[in-house]
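In: sharing a sequence plus its predicted fold:
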Amino acid sequence: MPQTAIAAEQAPTNRALREFLHGLPGVDDVGARERAAGLATRSVKTTAKAAALDLAVRMVDLTTLEGADTPGKVRALAAKARRPDPDDPDAPAAAAVCVYSDLVGVAAEAVRGSGVGVASVATAFPSGRAPLEAKLADTRRAVADGATEIDMVIDRGAFLAGDYRKVHEEITAVREACGGAHLKVILETGELATLDNVRRASWLAMGAGADFIKTSTGKVAPAATPPVVLVMLEAVRDNLAATGRAVGVKPAGGIRTAKDAIRNLVMVQEVAGPRWLDPALFRIGASSLLNDLLMQRAKQRTGAYAGPDYFTID
């Protein structure tokens, strides 16, 4: 475990960043995959499963990120986030709705007073390829329109080229532009090639001020694979020990079933620890997942599956 970390308030040189990031312990690729596979075999039953399903619902960032998104679709999504199952008043609300920056105002109005957050994928999502000035303007507009969270995507080209200082400076600048909004930094792990790079990108983002580290945009495969999530959970656990600051994790992309979600919760418990079993520190970016969670909740409550057409289609 590293004994120090990158300070967000500093402006480290590229050499210093390289020395720190390449001095991190290497990831045992085989070991990480075997441990993730082993944790996936754990079962959660009866009352523990009911509690896990409710917790997973509370962790969902209900997401629509399509070019054809409309204000009406965003309002419908927000209504579902506020009250996922109209026939069950005990069903918890989702954590947030996640939309493009130009629809933040619509989402903010639709969730007003509910406690549901509004996340915006500012900063040239999903490529991350735009001038910093444009990324900052997008962030400031989203926050002004009511975004409580910004999901920023890093410039993977700069990271893979070893220009760690550019990535660090952009995250730091966006963190400042967020003001009181939380910053989730998307690593796009499917393009990072190795688990060592996932670990390095995680530490780089945390050191630059990320409140969350997020696996993926959902536009690139593979996305939130279990070994990747495991490495990121190890990073936030070790960062807490090194700095005293707890950073959240958000897997996104490919988590579609209640079984997938519960497997992630088991991994959170076993790798990072129970502190992360909270929407303040663990989120799941998804669109279709919520319906399967609601189906499983209905099965727990009534003993029978309601069927996918019982709930709204996202």
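Out: The structure has been received and is ready for your questions.
In: C-alpha from now on. contacts and neighbour counts both.
Out: Noted.
In: so which residue is dead centre in this structure?
Out: By Cα atoms, centre = their mean, the chain has its centre lying nearest to Lys250, at 2.2 Å.
In: wait, that one touches Ala280, no?
Out: No: contact between Lys250 and Ala280 fails when scored by Cα atoms under 8 Å: they sit 10.5 Å apart.
In: tell me which residues in stretch 120-136 are buried?
Out: 120-126, 128-129, 132, 135-136 (16 or more other Cα atoms under 10 Å).
In: and stretch 173-193, how far apart are its ends?
Out: Terminal residues of stretch 173-193 are spaced 26 Å apart (Cα to Cα, to the nearest Å).
In: need the contact partners of that stretch.
Out: Applying Cα atoms under 8 Å, 6 or more residues apart in numbering, the contact partners of stretch 173-193 are 135-136, 139-140, 143, 147-154, 156, 160, 171, 198, 201-202, 205, 209-217, 220-224, 228.
In: returning to what we had before: so which of the buried residues of stretch 120-136 belong to helices?
Out: Among those, the ones falling in helices (DSSP state H) are 132, 135-136.
In: pull the number of nearby residues for Ala119.
Out: Ala119 has 31 neighbours, counted by other Cα atoms under 10 Å.
In: sorry, slip of the keys, the one I care about is Asp28.
Out: 12.
In: ok, it to Arg199 distance?
Out: Taking Cα to Cα, one finds Asp28 at 11 Å from Arg199.
In: the strands in the stretch 151-300 of the chain, which residues?
Out: Under the criterion DSSP state E, counting those that start in this stretch, the stretch 151-300 of the chain contains strands at 182-186, 212-214, 248-250, 284-286.
In: against that first model, consider the following:
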Amino acid sequence: MPTTAPAANGPAQGPANGPAHGFADVTASDSTLRRFLHGLPGVDTVGLEARAASLGTRSIKTTAKAYALDLAISMVDLTTLEGADTPGKVRALGAKAVRPDPTDRTAPATAAVCVYPDMVPTAKEAVAGSGVKVASVATAFPAGRASLAVKLADVREAVTAGADEVDMVIDRGAFLAGNYMEVYDEITAVREACGTAARLKVIFETGELSTYDNIRRASWLGMLAGADFIKTSTGKVAVNATPANTLLMLEAVRDFRAQTGVQVGVKPAGGIRTAKDAIKFLVLVNETAGEDWLDNHWFRFGASSLLNDLLMQRQKLTTGRYSGPDYVTVD
């Protein structure tokens, strides 16, 4: 199915941590932005879901499975976002991110630990010197119901504390009301608050956007505003990451790079709990966006329980024995 966006005037300029300047005419006003977003090809729901289901049936051999399990582990943003989070819990999570399997030093570290802004200093200390990143949610996560001043203060607190990545939520109310420029301006303001210190992940909460057309529009809106990653969900609503909505976002980043030369990452989050599910998502990445995205710089899993199943499946592949849940820590 066609997914190419209406052409912009000229190629994009500048790094991925800023807006794609080749679309300056598109983002010049609310009317031009609206015209562009509503000019994107409509999503063929049946075709999208059928392709996602078809790719999910692909099987991989033992050697490839071992590679896929390690790759998936390296892509996990190990996450704790609860009101009951304590420094001790965050330190334990950081230790697990650095060495997911204490009995096997060949197991890769995860990509990042994701916490609330006030827990960033604790997380930074826990992963110091390891290469594991610290991500922080911000902008009044998960609802995003706060003034822009409060949201930006949230971001600056996280960045000042040392966050390597910021996961922001868009104002879904503004988006669904058709106030696209308001959403665009908010993302660009957050992008500026991140500066060069932190990469920006923009969360759409796809389960609240109602339609695939809206998910495609949100994907392009986030990328136009300078997102380094586009992310499905907060993990706090009923419908989170699905193969279909992730496939749609992968198509968007693929087409965006084709038009601008700017590569943007994708992060499905929420509801991905098993190694089998994770491998299905990796197949989606490979078959849709391509091998360039098969790296934790460009693809992540937002998860808390997924890592345990990946570790158990990894040990089963190595030893031939399935250890069960007692083999891994309960986070």
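Out: That came in fine, so what should we check first? These figures come from a predicted structure and were not determined experimentally.
In: got a TM-score for the two of them?
Out: Once superposed, chain against chain, the TM-score is 0.98 (TM-score structural alignment, normalised by the length of the first structure); 314 aligned residues with a Cα RMSD of 1.1 Å.
In: rewinding a little: buried among the contacts of stretch 173-193 of the first structure? Need that as a selection in ChimeraX.
Out: Restricted to buried positions by 16+ other Cα under 10 Å, the ChimeraX selection for the contacts of stretch 173-193 of the first structure reads:
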select :135,136,139,140,143,147,148,149,150,151,152,153,154,156,171,198,201,202,205,209,210,211,212,213,214,215,216,217,222,223,224,228
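In: tell me which of the contacts of stretch 173-193 of the first structure fall in helices.
Out: Those of the contacts of stretch 173-193 of the first structure lying in helices (DSSP H): 135-136, 139-140, 143, 156, 160, 171, 198, 201-202, 205, 228.
In: any chance of those residues in a markdown table, plus distance to Lys184 of the first structure?
Out: Output for these, formatted as a markdown table (distance: Cα to Cα, whole Å):
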| residue | distance to Lys184 of the first structure |
| --- | --- |
| Lys135 | 14 |
| Leu136 | 15 |
| Thr139 | 12 |
| Arg140 | 15 |
| Val143 | 14 |
| Arg156 | 15 |
| Leu160 | 20 |
| Ile171 | 10 |
| Val198 | 15 |
| Ala201 | 13 |
| Ser202 | 11 |
| Ala205 | 9 |
| Val228 | 16 |
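In: which one of these sits closest to Ala241 of the first structure?
Out: Ser202 (15.0 Å; Cα to Cα).
In: now that that closest one has come up, it's in contact with Thr215, right?
Out: No: counting by Cα under 8 Å, Ser202 of the first structure does not reach Thr215; the two are 9.3 Å apart.
In: okay, now the equivalent of Arg199 of the first structure over in the second structure: neighbour count?
Out: When the second structure is aligned by TM-score structural alignment, Arg199 of the first structure is paired with Arg216. A total of 24 residues lie near Arg216 of the second structure under the criterion other Cα under 10 Å.
In: and Arg216 of the second structure, what is it in contact with?
Out: Applying Cα under 8 Å, 6+ apart, the residues near Arg216 of the second structure are 40, 43, 248-249, 252.
In: again, only this time at 10 Å
Out: Taking Cα atoms under 10 Å, 6 or more residues apart in numbering, we find Arg216 of the second structure in contact with 3, 37-38, 40-43, 206, 245, 248-252.
In: so who does Lys48 of the second structure touch?
Out: Rather than Lys, residue 48 of the second structure is Leu. Neighbour list for Leu48 of the second structure: 1, 54, 212, 243-245, 247-248 [criterion: Cα under 10 Å, 6+ apart].
In: helix or strand: which one has it?
Out: According to DSSP states H and E, Leu48 of the second structure maps onto helix 45-55.
In: Val236 of the first structure reaches Lys250, doesn't it?
Out: No: Val236 of the first structure is not in contact with Lys250 according to Cα atoms under 10 Å; the separation is 11.4 Å.
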